[in-house]
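1. Next comes the sequence, and after it the predicted model I'd like to discuss.
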Amino acid sequence: MLITISGPAGSGKSTAAAKLADLLGYEHVSGGDIFRELAAERGLTPLELNKLAEEEDDIDRDLDRRLRKIAAESDDLVLESRLAGWMAGEHADFRIWLDAPLSVRAKRISEREEKSEELARKETKARSESEAHRYQDYYGIDIYDLSIYDLVLNTARLDPDGVVEAIGTVVEAYNPEGDEGKTPVTVDYDF
């Protein structure tokens, strides 16, 4: 099974994806790790590469191309990134979107990155807006369209183990025969 986990920064997607992969005995691939590889290949920090990505669309397209290739070639995988649900296309068996209010996500990010909540909130909001604009421009993806996801979960009041337990319960009950009403995922991938 190919499971995708997507969501905004601070939603808990990386932690949930790693824990879910361990629980299921699957491989875990993180879009963040691939992004860091791209940064290293260019001799940049991830923050520098993110800023550059606002001006050079080949950066996002390279990341997305790599995610699509991994999705096409993998089974028993938890693929995690902001656009994993979209990039996996027809290869995804189960798509998950994790979210939490901006205040919760900013607090998590501030603790993780040792910065003020105010700064984390400002940066997270700006990053989300920038990414949403780029995804719309590049692929016609409305990141706020959650209709492609099999499970949408607010992680604000759940600890990481609770998130994985909730996901695991739903994945265990997954019935691949029930796809009649599922929204097909098609995106113009002009790389």
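-> Right, received. Where do you want to start? Numbering: from 1, shown residues only.
2. going forward, measure contacts between C-alpha atoms and count neighbours the same way
-> Noted.
3. how far out from the middle of the chain is the helix or strand residue 123 falls within?
-> For residue 123, the host element (DSSP states H and E) is helix 117-139. Put simply, helix 117-139 sits 14 Å off its chain's centre (CA atoms, centre = their mean, to the nearest Å).
4. another one to put next to it:
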Amino acid sequence: MSKVVICVSGFAGSGKSTLCRKLAEALNLRYVSGGDGLKLLAIERGYSPGGEEWWETSEGFKFLEERLKNPEFDKEVDRKLLELAEEGNIVIDSWVLPWLYKGGFNIWLKAKPEVRAKRLSERSKVSVEEARKMLQRRDRESSDLYRRLYG
């Protein structure tokens, strides 16, 4: 029997986690989030990550800055995600896995900036304008990080 590997990527607030959970449930597959792997590393470093909105908090941005200084955090999580992908029967939410793992079905979620800001505003309880600014910063810094890591 063939292995099913679905990799979902897209910018923050595009609906990756929501889609992954629904796909995993509908197809009876495991769901793993690259962000959850990073949160485990954050806990080891003394951070207190909460829900999905944690990434846009001052502590989440501080951890992102630490990741920019030490890209091994992300490489470690990516290595683990690759191992899980090799096992198969999984849906993975990750910024870069679709480019690192060649055997999966890859989905890139695209959402308008105003839709992403509205989603983040609702889950983080901030204004849409504040959410828009947080997303711009997160997109820029995350893109810079992965560009430095993988070219």
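-> Happy to help now that I have it. Predicted model only: the values in this text are computed from it and were never measured.
5. tm score of chain vs chain?
-> After superposition, the two chains reach a TM-score (TM-score structural alignment, normalised by the length of the second structure) of 0.84; 137 aligned residues with a CA RMSD of 1.3 Å.
6. circling back: what range does the helix or strand just after the helix holding residue 123 of the first structure cover in the second structure?
-> Next helix or strand after helix 117-139 of the first structure toward the C-terminus (DSSP H and E): strand 151-154. Following TM-score structural alignment, strand 151-154 of the first structure has no partner segment in the second structure.
7. same check, this time on stretch 60-67 of the first structure
-> The aligned range for stretch 60-67 of the first structure is 74-81, by TM-score structural alignment.
8. could you show me where the strands are in the second structure, in order?
-> 5-10, 30-33, 90-93, 105-109 (DSSP state E).
9. Switch those strands over to JSON lines; also include mean neighbour count and distance to residue 76 of the second structure.
-> Converted to JSON lines, the strands of the second structure look like this (neighbours: other CA atoms under 10 Å; distance: least, CA to CA, whole Å):
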{"stretch": "strand 5-10", "mean neighbour count": "24", "distance to residue 76 of the second structure": "18"}
{"stretch": "strand 30-33", "mean neighbour count": "19", "distance to residue 76 of the second structure": "14"}
{"stretch": "strand 90-93", "mean neighbour count": "28", "distance to residue 76 of the second structure": "15"}
{"stretch": "strand 105-109", "mean neighbour count": "15", "distance to residue 76 of the second structure": "21"}
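10. I'd like to know which of those strands is closest to residue 67 of the second structure.
-> strand 30-33 (17.2 Å; CA to CA).
11. For that closest one, give me the average deviation versus the first structure.
-> Here the mean offset of strand 30-33 of the second structure against the first structure after fitting is 0.7 Å, by mean CA distance after the TM-score superposition for the first structure.
12. hmm, back to that, counterpart of the helix holding residue 123 of the first structure in the second structure, which residues?
-> So helix 117-139 of the first structure sits over residues 128-150 in the second structure, by TM-score structural alignment.
13. any residues touching that stretch, and which ones?
-> 11-12, 56, 61, 64, 67-68, 71, 75, 96, 113-114, 116-118, 120-121 (CA atoms under 8 Å, 6 or more residues apart in numbering).
14. Go through that stretch and flag the buried ones.
-> Using 16 or more other CA atoms under 10 Å as the test for burial, stretch 128-150 of the second structure gives 128, 131-132, 134-136, 138, 141-142, 145-146.
15. do the same with stretch 27-43 of the second structure
-> So, applying 16+ other CA under 10 Å, buried residues of stretch 27-43 of the second structure: 29-39, 41-42.
16. how much does the match of helix 117-139 of the first structure stray from the first structure?
-> Counting by mean CA distance after the TM-score superposition for the first structure, stretch 128-150 of the second structure comes out at 1.1 Å.
17. Helices along the second structure, start to end?
-> When assigned using DSSP state H, the helices of the second structure occupy the ranges 16-27, 34-44, 58-69, 72-87, 97-100, 113-124, 128-150.
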